[in-house]
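*Asks:* the sequence isn't on hand, but the structure is:
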């Protein structure tokens, strides 16, 4: 859709370059009159909106249902038809974590100091072998006597000691969990952002250095993680809608099934997108994808533990 009357003056208003036809070959600005009618303004709005809308929905379709194709199309030079990878990742990341933060329950019991009922509750404690434990020292002592299969892992032991050190009342525990989530969830986009170049570096190590640039691996990484975030976001929106019309028990059962299916599809997506983009032999592609999957699960686990420990210190 064209809009705006062309100027008779062929000097570009933006950069001063001579315009051959409609658009300046130097900066790309259209050589139209700056003062336009209301109809031209409406036409301009419709053109920009439909262009972005078309690019956005086409990008989402390729991202969800055609593993690796979006990256191939983008790197082949067909970039005008799609949302740029960095903008796509930032937008999806913002929506994902905005929903996650918004879903944290802000409601709970009144835990202010003048709440007599809360202040008369018993302090937080653990009960192990019918013995109540109120201090980290007591926990250490009892923990040593437990059978190996009943002991806490390192993170659980550290976390429980932190709760005992703070000596909160039982009524405050729910509030503490919400506080932890409020600190932990906003850390996740930062953790993922830090991890993106690490994932791209691993792709660079796994593939031919002469055929692929690090930039190519970076685009593949942005698209893959945009897919992961988008799939989780769509799933959470769908489950929220279900929670309005169905009982909690049914929604819980559906949640388990859908998250399991989502994980299976994400694994398949990694294998398929790598195979379609890098065009390796199927056996080698499966082997490298499997190694990448194991490495990334391990690294994510370490990063999330670090983020969880940091969030625990902040509450």
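*Replies:* Nice, thanks for sending it over. Note that the structure is predicted; figures quoted are calculated from it, not measured.
*Asks:* contacts and neighbour counts: CA atoms only from here.
*Replies:* Fine.
*Asks:* okay, buried residues for the host helix or strand of residue 268 please.
*Replies:* Here residue 268, judged by DSSP states H and E, is contained in helix 248-278. Within helix 248-278, the residues scored as buried using 16 or more other C-alpha atoms under 10 Å are 251, 255, 262, 266, 269-278.
*Asks:* including distance to residue 173, could those residues go into TSV?
*Replies:* As requested, those are exported to TSV (distance: C-alpha to C-alpha, whole Å):
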residue	distance to residue 173
251	25
255	25
262	32
266	35
269	39
270	39
271	42
272	44
273	44
274	45
275	48
276	49
277	48
278	50
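*Asks:* next, the distance between the ends of stretch 119-135.
*Replies:* 19 Å (C-alpha to C-alpha, to the nearest Å).
*Asks:* show me where this protein has its helices.
*Replies:* In the chain, helices defined by DSSP state H lie at 38-65, 69-75, 85-102, 116-119, 136-144, 154-166, 173-184, 187-206, 214-245, 248-278, 282-314, listed in chain order.
*Asks:* residue 49 - how many residues pack around it?
*Replies:* For residue 49, the count of nearby residues is 12 (other C-alpha atoms under 10 Å).
*Asks:* roughly how far does it sit from residue 42?
*Replies:* For residue 49 relative to residue 42 (C-alpha to C-alpha), the value is 11 Å.
*Asks:* could you do residue 119 as well?
*Replies:* Using C-alpha to C-alpha, residue 119 is found at 62 Å from residue 42.
*Asks:* which of these two has more neighbours?
*Replies:* Remark: of residue 119 and residue 42, residue 119 carries more neighbours, 17 against 11, as counted by other C-alpha under 10 Å.
*Asks:* and here's the other structure:
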């Protein structure tokens, strides 16, 4: 008796009717399209959100270096691929960061700038009263001037000079943010509709300035007019995910330099993917905990410190080093990374964010 056959809807391969999956392409034979199936396929295709993800989370958190060591040994289907795990966890982290930190900081910064920038001179009643008192003093000097002009002149100049210095000092204290140029002059040029080139010169730009200098002055003028520092901060945050694609390989390169006899560069990149995935997971949990219940700063510090302990254990397991070498080399890599690489990256992020917002 001939076995009943069916044809795969995806690749049109013929196979036995009792098969649950196509032996050629792997598609399920009975996979009716529902909302649940559509959602699962989307997540599964883009993030590999399947059993391997849940199998990978526990060793990622509690068995440092195990996933990386297993992957380089050739067992690459049991757990989630390091790049896929990194992508999935990083998406979750930046989503949580956006809703818990970024949006609040953007609103706070915009509000602060509007309250502190360009406060008017002599705004308080006390300062106005001082000006009135000065006018009354002037009437006294007029009497002195008739009797002893030279004395009145010297005394008047000293009094006015003291008043100017006093008010200037108060003005610098109360006005908040200083832009480094004559704001009244810039405001006047803006009000009369002067071309930007003239405004840039008033801001201090030289006539032979290049593209970069012109761009800096253009963004500074935009920031001065709109006071939208929050948007600039958001632009900085938006560049972080992209920058990590550069920072992560640099971290792997440092590992390669320190452990140059422990396999090719790809091995160190695998370790870096899993280590960054762990960091993003921990940071996500910290953000959620602080948002929901709030935890002491000392506990935050302890959790951050635990990431270094995690790295030491991961290095010992993955590179098969002794404890002293693992501690020393982990400290060396993290010290170079956070003392030189991260500060340079932060400066570049701020600059890119400022130029692109």
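*Replies:* Arrived safely, thanks for sending. In this text, all values refer to a predicted model and were calculated from it rather than measured experimentally.
*Asks:* now residue 338 of structure 2: how far from residue 325 of structure 2?
*Replies:* In terms of C-alpha to C-alpha, residue 338 of structure 2 sits 20 Å off from residue 325 of structure 2.
*Asks:* for whatever residue of structure 2 lines up with residue 274 of structure 1, which non-adjacent residue is closest in space?
*Replies:* Here residue 274 of structure 1 is matched to residue 315 in structure 2, going by TM-score structural alignment. The shortest distance from residue 315 of structure 2 to any non-neighbouring residue, by C-alpha to C-alpha, 6 or more residues apart in numbering, is to residue 326 (5.9 Å).
*Asks:* hang on, the earlier thing: mind putting the helices of structure 1 into CSV with distance to residue 22 of structure 1?
*Replies:* Listed next are the helices of structure 1 as CSV, based on distance: least, C-alpha to C-alpha, whole Å:
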stretch, distance to residue 22 of structure 1
helix 38-65, 16
helix 69-75, 26
helix 85-102, 28
helix 116-119, 73
helix 136-144, 75
helix 154-166, 65
helix 173-184, 52
helix 187-206, 41
helix 214-245, 33
helix 248-278, 37
helix 282-314, 48
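*Asks:* mind checking the ones you listed for the one nearest to residue 27 of structure 1?
*Replies:* Nearest of the helices of structure 1 to residue 27 of structure 1, taken as C-alpha to C-alpha: helix 38-65 at 18.4 Å.
*Asks:* which other helices and strands contact that closest one?
*Replies:* If you count contacts as 3 or more C-alpha pairs under 8 Å, 6 or more residues apart in numbering; DSSP states H and E, helix 38-65 of structure 1 packs onto helix 69-75, helix 214-245.
*Asks:* for the corresponding residue of structure 2 for residue 102 of structure 1, give its distance to residue 168 of structure 2.
*Replies:* Aligning on TM-score structural alignment places residue 102 of structure 1 opposite residue 99 in structure 2. Separation of residue 99 of structure 2 from residue 168 of structure 2 (C-alpha to C-alpha) stands at 42 Å.
*Asks:* so for those two, which sits in the more crowded spot?
*Replies:* residue 168 (14 against 11).
*Asks:* from residue 179 of structure 2, how far out is that one?
*Replies:* Between residue 168 of structure 2 and residue 179 of structure 2 the distance is 16 Å, computed by C-alpha to C-alpha.
*Asks:* same question, residue 5 of structure 2
*Replies:* Distance of residue 5 of structure 2 to residue 179 of structure 2, given as C-alpha to C-alpha: 78 Å.
*Asks:* and what of residue 3 of structure 2?
*Replies:* Residue 3 of structure 2 is 83 Å from residue 179 of structure 2, by C-alpha to C-alpha.
*Asks:* neighbour count winner among these two?
*Replies:* residue 179 (13 against 9).
*Asks:* what lines up against residue 301 of structure 1 once you look at structure 2?
*Replies:* Aligned partner of residue 301 of structure 1 by TM-score structural alignment: residue 343.
*Asks:* could you check how many residues crowd around its match?
*Replies:* 12.
*Asks:* returning to what we had before: and which of the buried residues of helix 248-278 of structure 1 is nearest residue 35 of structure 1?
*Replies:* Lowest distance from residue 35 of structure 1 to the buried residues of helix 248-278 of structure 1 (C-alpha to C-alpha) belongs to residue 277, with 47.3 Å.
*Asks:* might you report the residue contacts of that closest one?
*Replies:* Taking C-alpha atoms under 8 Å, 6 or more residues apart in numbering, we find residue 277 of structure 1 in contact with 68, 69, 71, 72.
*Asks:* buried sites along stretch 218-227 of structure 2?
*Replies:* Buried positions in stretch 218-227 of structure 2, judged by neighbour count with 16+ other C-alpha under 10 Å: 218, 219, 220, 221, 223, 224, 227.
*Asks:* pretty sure the last one is touching residue 110, no?
*Replies:* Going back to what we said before, that points to residue 227 of structure 2. Yes: the criterion here is C-alpha atoms under 8 Å, and residue 227 of structure 2 meets it with residue 110 at 6.9 Å.
*Asks:* what's the burial count for the alignment partner in structure 1 of the residue nearest to residue 315 of structure 2?
*Replies:* For residue 326 of structure 2, the aligned residue in structure 1 is residue 285 (criterion: TM-score structural alignment). Other residues near residue 285 of structure 1 come to 17 when the count uses other C-alpha under 10 Å.
*Asks:* hang on, residue 285 of structure 1 packs against residue 276?
*Replies:* No: judged on C-alpha under 8 Å, residue 285 of structure 1 makes no contact with residue 276 at a distance of 9.6 Å.
*Asks:* and the most centrally placed residue in structure 2, how far is that from residue 285 of structure 2?
*Replies:* In structure 2, the C-alpha nearest the mean C-alpha coordinate belongs to residue 237, at 3.6 Å (C-alpha atoms, centre = their mean). Distance, residue 237 of structure 2 to residue 285 of structure 2, by C-alpha to C-alpha: 19 Å.
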